[in-house]
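Enquirer: after the sequence you'll find the predicted model.
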Amino acid sequence: MLHKVLIIDDEKNMRWILEEALKNEFEVKSVENGELGLEISQSFQPDLILLDDQLPRKNGLELLPAFLAQNPDVPIIMMTAYATVENAVKAIKIGAVDYLTKPFHLNQIKEVIKRNIGTQVKQQPVIIGESKIMKEIIQQIRLVAPTDSTVLVSGESGTGKELVAKELHQKSNRKDQPFVTVNCAAIPENLMESELFGHVKGAFTGAVSNKKGFFQLANGGTLFLDEIGEMPYYLQAKLLRVLQEKSFYPVGSDTPISVDVRIVAATNRDLHEEVELGNFRMDLFYRLNVFPIHLPPLRKRKEDILTLAHHFLDRYKRPYQLDEETKTLLTSYEWPGNIRELQNCMERMFILSQGGEITKEHVPPEIKNKITHSHASFNKPADEASLNLEEHERELIENALMKTKGNQSQAAKLLGITRYTLLYRMKKYQILK
């Protein structure tokens, strides 16, 4: 199978020259601007990207971080007709593997491509965990991945929901097909239908050409709908129809398009509660909830904290050592930001330690302060600490109920807990319904 090269250059002649020069040795696609490049790279899945610096709207240096984020394992070579040492250094610092000045000999570009293509080893998703609950989740992933069943992944922010989605894709029969991620919370409501299903030219002001939506880009592969709880209610019915009929209409078109897509959805919301509140369709919830996987917060799997910490530090491929006091601090902290917070913390500590021994001096002060405050509370007499905690919790619940005029679902949402947890607490503290 030929390696894939994606060319992004606004000069039509340059695109033609490069395509002709490379087509016998590589599978080549070319586009004229960065936006199209970002769109097509999800479905084309290139092994190397040639990115021109002088592009309309946004230049190559401005677009480079977006391409690296979307294609973290793909080498990117910058091309420019206006080379400066400053820009070359900046491109390399951002993450480009090389920086070529036009005009260049075609043999030179071939040589550079061959030297860089395949050099960056793709990092497969890794689910880390020695705790009983994580071993059970890993087993669930192993069982459901080879099927086409829809999976709903739930859990707090930072618990690794996208990692689970990627693992499901990599262990499925669709692994060689596109894996497309859609963050439903990040797309403006008025653009979401077009982004999901695409549109035809003239469908609305600004639709100057046909555009494929995420469903078409993911055809044959996996579509990961992150933060599905944020999807507007009116669009939920259209999504449900696609899941049922496996076809849809692009905006402005009366011709249906059939797709074969495996859906993995994720949410940090309690969708049971969202259904009760009328924010999420019950029929869509049951269509998505075919195989639920719930990721526990890090504070519920503390035995995995040091395993994860070592995993993040091992990425630097440099010697390090965690002293015992630091280990105690890491396992005593509650990690409200979960795995994402732990990963950022380990990066910061490694930098501060300059690759040597990592001690408590390198632990961020906000973490040490929270642990100290927590220990101070627990050092109070047991009766006093318990009384203060219960009084505080009861007061929070009563205030939430007062603010929502007794609406339990809204009060639970305000408190960040489920309605069932709220009912349990109300019964415990004998708070009248």
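Expert: Perfect, thanks for sending it. Residues are numbered from 1 along each chain as shown.

Enquirer: switch to C-alpha atoms for all contacts and neighbour counts from now on
Expert: OK.

Enquirer: and I128, what element?
Expert: Following DSSP states H and E, one finds I128 outside all helices and strands.

Enquirer: that one contacts A309, doesn't it?
Expert: No. The pair I128 / A309 is not scored as a contact, 10.3 Å apart, by Cα atoms under 8 Å.

Enquirer: those two - which one has more neighbours?
Expert: A309 (19 against 15; other Cα atoms under 10 Å).

Enquirer: and the helices in the stretch 151-300 of the chain, which stretches?
Expert: With DSSP state H, counting those that start in this stretch, the ranges of helices along the stretch 151-300 of the chain come out as 161-170, 189-197, 214-217, 233-245, 271-276, 282-288.

Enquirer: deepest in the core, which of those is it.
Expert: Each of the helices of the stretch 151-300 of the chain was scored by mean neighbour count; the highest is helix 214-217, a mean of 25, by mean count of other Cα atoms under 10 Å.

Enquirer: next up, a structure to set beside the first:
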Amino acid sequence: MYSIDPDPVFRNTDRNLSSFIEIDHMKTVVIGLLGTVLDARGKGVKRWNKWRPTVGIFMQEDLLVDRLELIHDARDHRLANNVGADVQTVSPDTEVQLHELRFENPWDFEQVYSTLLDFVEHYPFKPDQERYLLHITTGTHVAQICWFLLCEANYVPAVLLQTSPGRGDNGVSGQCHLIDLDLSKYDAISSRFKRRQLEGTEFLKSGIATRNRQFNAMIQQIEQVAIRSVAPILITGPTGAGKSQLASRIYELKKMRGSIQGELVAVNCATLRGDSAMSALFGHKKGAFTGAQNARKGLLNKADQGLLFLDEIGELGLDEQAMLLHAIEEKTFYPVGADGPVSSDFQLIAGTNRDLQQQVAEGRFREDLLARINLWSYELPGLRHRREDIEPNLDYELQQAESQMGYKVSFNKTARQRFLDFATSPEALWSGNFRDLNACIQRMSILSDGGRINEALVQQECERLLTWWKPAEVNDSLPALEEILEPEQLADMDLFDQQQLRHVVAVCRDSQNISQAGRKLFNRSRLKKSSANDSHRLRQYLAKFDLKFERVQ
């Protein structure tokens, strides 16, 4: 049947494939495409001096193959016969089966995949009786990709076999490598991606092993959004919940992953007032207004190719909001006094402790801007709503204190438990959230002897915090108005107004937002109204004293 030339070079003894071939009664079958270039190397007896991938498989001492299923195009029938004959020369016990298929264009992915799929769907696989090796070295790159996909989808219940030329005495027989898609290598790749995602999530949490399920799920999604999306992110939550720190970590994560090149530009919008707000955000030309002696770039320009964090975005005026919306959508804006636009391609993170929906209803925030920045919205809970996370954050704050002070700081065992019992109890209000926690750890660290925090220091700090938080309790001592009003204002106020305002301030400080405070204060009269607007009524009351809810809180 085959023409056989003498003196073949026999099997390679360096490769050990016995881990694949077990001692049992199962047959080993190799399936592969004829290599029209590499399998055709050499003429006459000289072909035995060249490495040929298909023939080389059968020169491996520890790989015994019972059958070869060799697929070839109709145009390569003669070459297929010759290669089959050479296989039986070096491995007489191997049965060779030739399969003629028609590949109209071996570089057409759809055509090659369909042809090979049709072959494997009609092939009588017997995985309980035979084990299969799928040779992927030969054929076009398109064919190799198709083999991989068919094997990965389990159309071919095989282990991938890759061959390569050897060196020295093994040059002709070459080497074989097994790639099992069903084993640990595939899991290792998956684990690597999962590990990298966990690293990103831990990075956003500053390495703090938080225990709150909802918070951890939120941070995990933020990690995905930060890497995959350039759309604005809105972070809400009470003052001190960590909005600024999270924005900074998102920027650093984006920078590490290469999704951002510029710098982080952060600004608290509550500090931008009047005409200076426009100039600070968008810049101005020289001479644009009185006092504009030099041109100014502005924060949006500075954030080009970087990230702009606008904390307390609800404090922006309506004009600034309109220009910001245009800058987000068009990537251009007009500096004050400029005739032409300036380009800036920045990513935006907005933070607020306000109810922006309520502000939209009151006409204080643009609905179209809220819709634009609200694609990804996340609310950071206050510390009192994450009491299970106080302990890991305590350890983090201790580490920060150590790095600042230059020596180790720690609790003794009893003191630590005493502090945690207090910190997780209902009497611990944590009205300043993580700022309160950071401040109390700093105080105890500084006052500790030799960096050791004892029970006496803990007791002293707990009493200090309770005294600080008392003004938020309506039925206890009320806040002093000196904290929020000028002396001239107090001098003109009736005692009645002072006492009433102190009660209102106490309720505001014990509420998460102005809507909640309004519902508490107008809890009876609101029931008599068809459409109660509690926050508006409270805002009007505070305005009588030139106060805003945010300042009161």
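Expert: It's in. From a predicted model like this one, the values you see are computed outputs, not experimental measurements.

Enquirer: any idea what the TM-score is?
Expert: Once superposed, the chains reach a TM-score of 0.58 (TM-score structural alignment, normalised by the length of the first structure), with 278 aligned residues with a Cα RMSD of 3.2 Å.

Enquirer: please name whichever of the helices of the stretch 151-300 of the first structure is nearest to T328 of the first structure.
Expert: helix 161-170 (27.0 Å; Cα to Cα).

Enquirer: now the closest one on the second structure. Mean distance?
Expert: Superposed on the second structure, helix 161-170 of the first structure shows a mean distance to its aligned partners of 1.2 Å (mean Cα distance after the TM-score superposition for the first structure).

Enquirer: what stretch of the second structure does that helix fall on?
Expert: Mapped onto the second structure using TM-score structural alignment, helix 161-170 of the first structure spans residues 243-252.

Enquirer: how about stretch 288-304 of the first structure?
Expert: By TM-score structural alignment, stretch 288-304 of the first structure lines up with residues 373-389 in the second structure.

Enquirer: just after the helix or strand containing S535 of the second structure, pick out the following helix or strand.
Expert: In the assignment (DSSP H and E), S535 of the second structure maps to helix 534-543. Proceeding N to C from helix 534-543 of the second structure, the next assigned helix or strand is helix 549-552, under DSSP H and E.

Enquirer: picking that back up, what does the match of stretch 288-304 of the first structure contact?
Expert: Contacts to stretch 373-389 of the second structure, defined as Cα atoms under 8 Å, 6 or more residues apart in numbering, come from residues 210-212, 215, 218, 231-238, 240-243, 350, 390, 423-424, 428-431, 433-434.

Enquirer: and those residues, which of them are buried?
Expert: Neighbour-count burial (16 or more other Cα atoms under 10 Å) applied to the contacts of stretch 373-389 of the second structure gives 210, 215, 231-238, 240-243, 350, 390, 423-424, 428-431, 433-434.

Enquirer: taking these one by one, which sit in strands?
Expert: I233, L234, I235, T236, A350 (DSSP state E).

Enquirer: want to throw these into CSV with distance to L538 of the second structure?
Expert: Formatted as CSV, these follow (distance: Cα to Cα, whole Å):
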residue, distance to L538 of the second structure
I233, 29
L234, 26
I235, 25
T236, 21
A350, 26
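
Enquirer: contact partners for the spatially most central residue of the second structure?
Expert: When Cα atoms, centre = their mean is applied to the second structure, the residue found nearest the centroid is E223 (2.3 Å). When contacts are counted by Cα under 8 Å, 6+ apart, E223 of the second structure touches Q197, G200, T201, L204, I250.

Enquirer: count of neighbours near the fourth one?
Expert: One way to gauge burial is a neighbour count; for L204 of the second structure, by other Cα under 10 Å, it gives 23.

Enquirer: and the spatially closest residue to it that is not a sequence neighbour, how far is that from L264 of the second structure?
Expert: Leaving aside its chain neighbours, L204 of the second structure sits nearest to R249 (5.4 Å; criterion: Cα to Cα, 6 or more residues apart in numbering). Per Cα to Cα, to the nearest Å, R249 of the second structure is found 10 Å from L264 of the second structure.

Enquirer: also F119 of the second structure?
Expert: F119 of the second structure is 57 Å from L264 of the second structure, by Cα to Cα.

Enquirer: buried ones in stretch 533-553 of the second structure?
Expert: Using 16+ other Cα under 10 Å as the burial criterion, the residues of stretch 533-553 of the second structure that qualify are N533, D534, S535, H536, L538, R539, L542, K548, F549, V552, Q553.

Enquirer: circling back: let me have the helices of the stretch 151-300 of the first structure in CSV, extended by distance to E361 of the first structure.
Expert: Shown next, in CSV, are those (distance: least, Cα to Cα, whole Å):
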stretch, distance to E361 of the first structure
helix 161-170, 31
helix 189-197, 46
helix 214-217, 47
helix 233-245, 49
helix 271-276, 42
helix 282-288, 46
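
Enquirer: closest to I397 of the first structure out of those?
Expert: Among the helices of the stretch 151-300 of the first structure, helix 271-276 sits nearest to I397 of the first structure (Cα to Cα), with 17.4 Å.

Enquirer: so how far is the closest one from its chain's centroid?
Expert: Distance of helix 271-276 of the first structure from its chain centroid, counting by Cα atoms, centre = their mean, to the nearest Å, is 23 Å.
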